[in-house]
Every structure is written in C-alpha cells, then in structure tokens.
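Asks: fold the stuff below for me.
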Amino acid sequence: MILLNKTFKNREAEHVDIEDRGYQFGDGVYEVIRVYEGRLYAMEEHMERLDRSCREIQMSLPYSLEEITNNIKALVTKNELSTGIVYLQITRGAAPRVHQFPDHAQSILTAYTKPMDRPHQLLASGIDVVTLEDIRWLRCDIKSLNLLGNVMAKQEAKTKQCQEAVFIRDGQVTEGSSSNVFVVKDNQVITHPATNLILNGITRVKVLEWLKDKGIEVIESAPTPEQLTTADEMFITSTTMEVMPVISLDGTTIGSGQPGPITQSLQQAIVEDFDTKEV
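Replies: Okay, the predicted model is just below:
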C-alpha cells in the first residue's frame, strides 16, 4: 500500500508520469522518517523541514502538514509497519517539459513504507569512512531530490569498502553523503554550523540538544581534515544510521578504534527518546 496525494493505493498498480518534474528535473523535495515499534519518530520536526524545503524552492504543499501527518500515520498502520522507514516526496507535478516553473502544474505527494531494522551491529562496532571533495551545489540545506553528487560519493565509499563518504569543501569538513559529521576532542564536540552547505539533520538537532543537557560544550564551526584524524572520537548522524561511531578515516584509526564514551551516551539518548515518546 502506498500513499498517492491523499489516497491509499496498491503499489503495483501505480506508475510515474513521464513528464513529472521530479522524474525529469529532480524538481521536488523529500523526507525519510524513522518508525520504531509502529511509532513515527520526530514527525513534527520532519514536517517542519518538509515545509521549509518546499518554500525554499517556491513550491506549494499540496495539503496541510496536519493532513499529511495523519495520512502518513494511517499508511504506517495500513502496512502494519513495526520498525522501518517512511519515504515521502513531493514533486512540482507533471507538465510539458520546460526548465522554468510551469503555470498550472499540480504538486504530487507520494509515500511508501519499508521495513528496516536498526543497524545494531554497526552501532556497536563503528564504521569506516573516506573523505571526498564536496562537488555538490550550494543549497545543501534544501532536502531536494537532486542527489547525484551524494550518490556518486556513496558509490565511491562502497568501492573502497567503506560505509560513508565525508565531504571536504575548501579545506573544511561539511557533512557526509547522507549524514552529519561530529568530531570529539578534549570533551568538546565540533560540527559544521547549519548553513547552506549542509542539511540540518533532524538527528543532528536532537544530538545538539542532548549534548547541551549533558553539559558538553559544542563548537559549531567547520572541522578541518586534520581535526578528524586527531579526534578522540568521531561519529555521524542520520535518520537511518542514528548516532553511528566512525572508527577509521581514509584508513587511519580514529581515537582508540572503538566507539567512544560520548558517542555511546548519545546512542543511549536516542533509544531513551524514542522509547518515551508517542508520536
């Protein structure tokens, strides 16, 4: 069962219009929302970011955030999803192909669910990452469908038997191909500020809140590649990867080569958060 606009339909019976602008131009936005034990996690924050992304590309929401939220909840229930994700996207709609915005296109919302376990093994052991030049456009703060730069980086990481690529732009670390990057040094946490050069991840925002609650100093300033290699700990955050320890960078061991204490405390914080919230 999928959600098409505000109607629940059989997935196999649906198709993409060949002139949908999301298909032809990547002209649209999306969100990936975690589901734990049948409950949508941080749904309000995801809806706020969806609304912002639409406004930034001058595209109207097809329905109110409340109606979208209610329909996504119903989709999770109809598909009996326990642990997994909801993928939601909105495109500017189908229209004869021109680069400028068409006058009469109707934006189209689609969503589907996917079972997906938490990455327990990697959360315990950590991952290996590589650094790559950040070749993406300058509006990474918009969660748009234009992901070719991210896709190419993720493939390069896979080729090198790593789980993530970390972008470097003008000598500064921005973010991962599908994550935000944090560095721990001398009990301080360093991460790129929420500018146009990164996506302000939902998990990123929550981690900043938890660090403040724990009394750990956060420096929102772009780390350097040297700060990564000399870090006591390093971790990335995302909806699907949660708080993921990084144990090596370009083949160099980070810290002790094991998930560090601050990383582990944040992993526990996210478990406590989704365990106690009914969304």
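
Asks: all contacts plus neighbour counts: C-alpha atoms, from now on.
Replies: Will do.

Asks: now do residue 228 against residue 255, distance only.
Replies: 10 Å (Cα to Cα, to the nearest Å).

Asks: over to residue 57?
Replies: 41 Å.

Asks: neighbour-wise, which of those two wins?
Replies: In this comparison of residue 57 against residue 255, neighbours counted by other Cα atoms under 10 Å, the higher total goes to residue 255 at 20 against 14.

Asks: could you pull up the residues touching the closest residue to the more buried one other than its chain neighbours?
Replies: When the adjacent residues along the chain are set aside, residue 255 lies closest to residue 232, with 4.5 Å between them (Cα to Cα, 6 or more residues apart in numbering). Contacts for residue 232 (Cα atoms under 8 Å, 6 or more residues apart in numbering) come out as 183-186, 254-256, 260.

Asks: PyMOL command for the buried members of these?
Replies: Paste this into PyMOL to select the buried members of those, with burial taken from 16 or more other Cα atoms under 10 Å:
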select buried, resi 183+184+254+255+260
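
Asks: restricted to strands, list the contacts of residue 232.
Replies: 183-185 (DSSP state E).

Asks: in a markdown table, list those along with distance to residue 264.
Replies: Putting the ones in strands among the contacts of residue 232 into a markdown table (distance: Cα to Cα, whole Å) gives the following:
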| residue | distance to residue 264 |
| --- | --- |
| 183 | 14 |
| 184 | 12 |
| 185 | 15 |
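
Asks: another sequence for comparison is provided below:
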Amino acid sequence: MTDIVYLNGELLAKKDAKISVLDRGFLFADGIYEVIPVYNSTPFRLKQHLDRLSYCLKQLNIINPHSDIEWKNIIRTLIERNGGGHLSIYLQVTRGVSNDRNQVIDEVMTPTVMLLASPLLVNEESIETASATLLEDIRWQHCDIKSIALLGNIMLRNKAQQLGCDEAILHRDNLVTEGSTSNVFMVKFREVYTPPQNQLILGGITRDVIIELAEESGLKVHQENITVDDLLSADEVWISSSSREISPITQIDGKIIGSGQVGPVANVLHSEFQAFKKTLIN
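Replies: Prediction:
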C-alpha cells in the first residue's frame, strides 16, 4: 500500500491530508514539483533531482524549505512508511498560503510541502515501444522550470490519446522541443541526436543518464536542433522519462520509423541503463 503522504512535517493517510483553499498552488499553480523513481527502496539520482528542485524554486523566488539532508530524510522516511520496493515519489512545493486571493506577491509565506508515493512498474527485461503524434508546442516560454502549471501538457497529452497515440512530440517553428511528458531522442547513421537543453525544454534526469551512457558506449551524441523532417526520416526515435526510461517510438502519425521495431541503439542503451541502475541499488 502507498497510502501515507508527507504534508508540512506530518505523515498522514491520503484521505486525511488537507490544504487551505488559499494555498497559491491551488489558486494559481504557483509551485514546483519533482518525480523521483525509487528502485529497491533507493531513490534514483536523488542529488540531481534535488539540484533541479533548488534551481526551479530559485527561478520563482520560493525559499527552499529544506536542506538536501532534510529532503533525504523526509524521502527515506516516506519510502519506509509506504513499504519500500519500487516506488515513484511525487514531491511538490508551493509558495504557501496567502491572506487573500491576490496575484501580487506582497507577503512572506511559508511554503507548502507535500510528498506522496505510488507504485512504480519496472520491466527490466524487455523494452516497451510507443506511438506518437506531432503537435504544435503551445506552452509557455519557460519549460525549463518544472512548474505544477501543467495545463498545456495535459491538453497536448490528451489530444495525443484522442488520436490513438501514446505521446505527443511537440514542435515550435518546425523544431522539435520535447514530448508532453518526456524528452526526445533520434538516431541517424548510429549517431544520437537530442534537442539542446534551454528554456524550451525540461532537462530530464533520465535524459542526462542516457547521454552519459551513450557517450560511454562510444556513440556520438549531438545536442542540437532537430527539425520535424529530421525526426520523420530518422533510423530510430525514442522518448525518455523517469517512468518510461527509454521507450522507442515505432510510428509517428502512422508513419513507420526506421524498421518499425526497436532499433539496435535503443536496445544497447536499454541494457546499459538497466546495468547502470543495478550498480546504484545493489
């Protein structure tokens, strides 16, 4: 069972956890979140997740309510109270509770901190494929901030689902940015390409691991602009995220990518990723 949540210093059953109607996260989506995979009760790349959390809070001028050591203790306790094993930890920090509904930030607030756990399905043996559709990136200009304001992502992901696809791959001015819930990679002539990390994408922790593993495997990695035509003519396309890890895209809007099967580079990096995880959790 994953019924225990952490809310502002207390461990509570989900049904008993309550926030104020004047919390700015509830009113304005004024907050930051992180999703941390946990394998065999061990958080994956926790330092990098906490570094990104700190960066995003700083961008919004929200005081980080805890030190890294305090965050680690909270997360460890939450893992233990929810039975350990393979979990996904959702961590959210909002600016806090205001005296009134006012968009102007004219008071000092204590951030609201909430963490919850959910089961994480792990399939280490096989690699799961997915389909995608290309959609215009309608989101704001600071996608590098992991904001809880996810309405644009929700609209795009649900549009993809309505079209019978697993994910939406987004583009601005004919340049690929990322997926609605993932980062995007492609392979051409056994070289790996991914859009550059800037304010138009959220630099994923899993994205960073894949780049490291690819370079260690002797693959050339290009972090540069990818056009829609580049993507559609690629030998392989994958998406990556904390929950998906590496998920090859076999078709985009009905067009078969490469052979229509999991490509050789994806297979190699999937195996490398699983081996890398085991070095951290054993």
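
Asks: quick one: map the residue nearest to residue 255 of structure 1 onto structure 2.
Replies: Structural alignment places residue 232 of structure 1 opposite residue 235 in structure 2 (criterion: TM-score structural alignment).

Asks: name the nearest residue to the aligned residue in structure 2 for residue 117 of structure 1, sequence neighbours excluded.
Replies: In structure 2, the residue paired with residue 117 of structure 1 is residue 121, using TM-score structural alignment. In space, not counting the residues next to it along the chain, residue 121 of structure 2 is nearest to residue 86; the distance is 7.2 Å by Cα to Cα, 6+ apart.

Asks: now check structure 1 for the residue matching the one you found.
Replies: With TM-score structural alignment defining the correspondence, residue 86 of structure 2 maps onto residue 83 in structure 1.

Asks: what do you get for residue 200 of structure 2?
Replies: Superposed on structure 1 with TM-score structural alignment, residue 200 of structure 2 falls opposite residue 197.

Asks: check contacts around the nearest residue to its match once chain neighbours are set aside.
Replies: What sits nearest to residue 197 of structure 1 in space, not counting adjacent residues and going by Cα to Cα, 6+ apart, is residue 140, at 5.1 Å. If you count contacts by Cα under 8 Å, 6+ apart, residue 140 of structure 1 has them with 196-199.

Asks: filter the residues you listed to the buried ones?
Replies: Neighbour-count burial (16+ other Cα under 10 Å) is assigned, among the contacts of residue 140 of structure 1, to 197-199.

Asks: which residues touch the equivalent of residue 130 of structure 1 over in structure 2?
Replies: Under the alignment (TM-score structural alignment), residue 130 of structure 1 pairs with residue 133 of structure 2. When contacts are counted by Cα under 8 Å, 6+ apart, residue 133 of structure 2 is found next to 160, 163, 165, 167-169, 252-253.

Asks: ChimeraX command for the buried members of those?
Replies: ChimeraX command restricting those to the buried ones, with burial defined by 16+ other Cα under 10 Å:
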select :160,165,167,168,169,252
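
Asks: three-state assignment of residue 268 of structure 1?
Replies: The three-state assignment at residue 268 of structure 1 reads helix, by DSSP: H, G, I helix; E, B strand; the rest coil.

Asks: what residue of structure 2 takes the place of the residue nearest to residue 197 of structure 1?
Replies: Under the alignment (TM-score structural alignment), residue 140 of structure 1 pairs with residue 143 of structure 2.

Asks: what about the strands in the stretch 101-250 of structure 2?
Replies: Using DSSP state E, counting those that start in this stretch, the strands of the stretch 101-250 of structure 2 run over residues 112-119, 130-136, 167-172, 175-179, 183-188, 191-194, 221-223, 236-241, 245-252.

Asks: let's have these in a markdown table, adding distance to residue 73 of structure 2.
Replies: Formatted as a markdown table, the strands of the stretch 101-250 of structure 2 follow (distance: least, Cα to Cα, whole Å):
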| stretch | distance to residue 73 of structure 2 |
| --- | --- |
| strand 112-119 | 12 |
| strand 130-136 | 36 |
| strand 167-172 | 35 |
| strand 175-179 | 32 |
| strand 183-188 | 29 |
| strand 191-194 | 35 |
| strand 221-223 | 35 |
| strand 236-241 | 25 |
| strand 245-252 | 26 |
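
Asks: where does the match of residue 117 of structure 1 sit relative to residue 242 of structure 2, distance-wise?
Replies: 11 Å.
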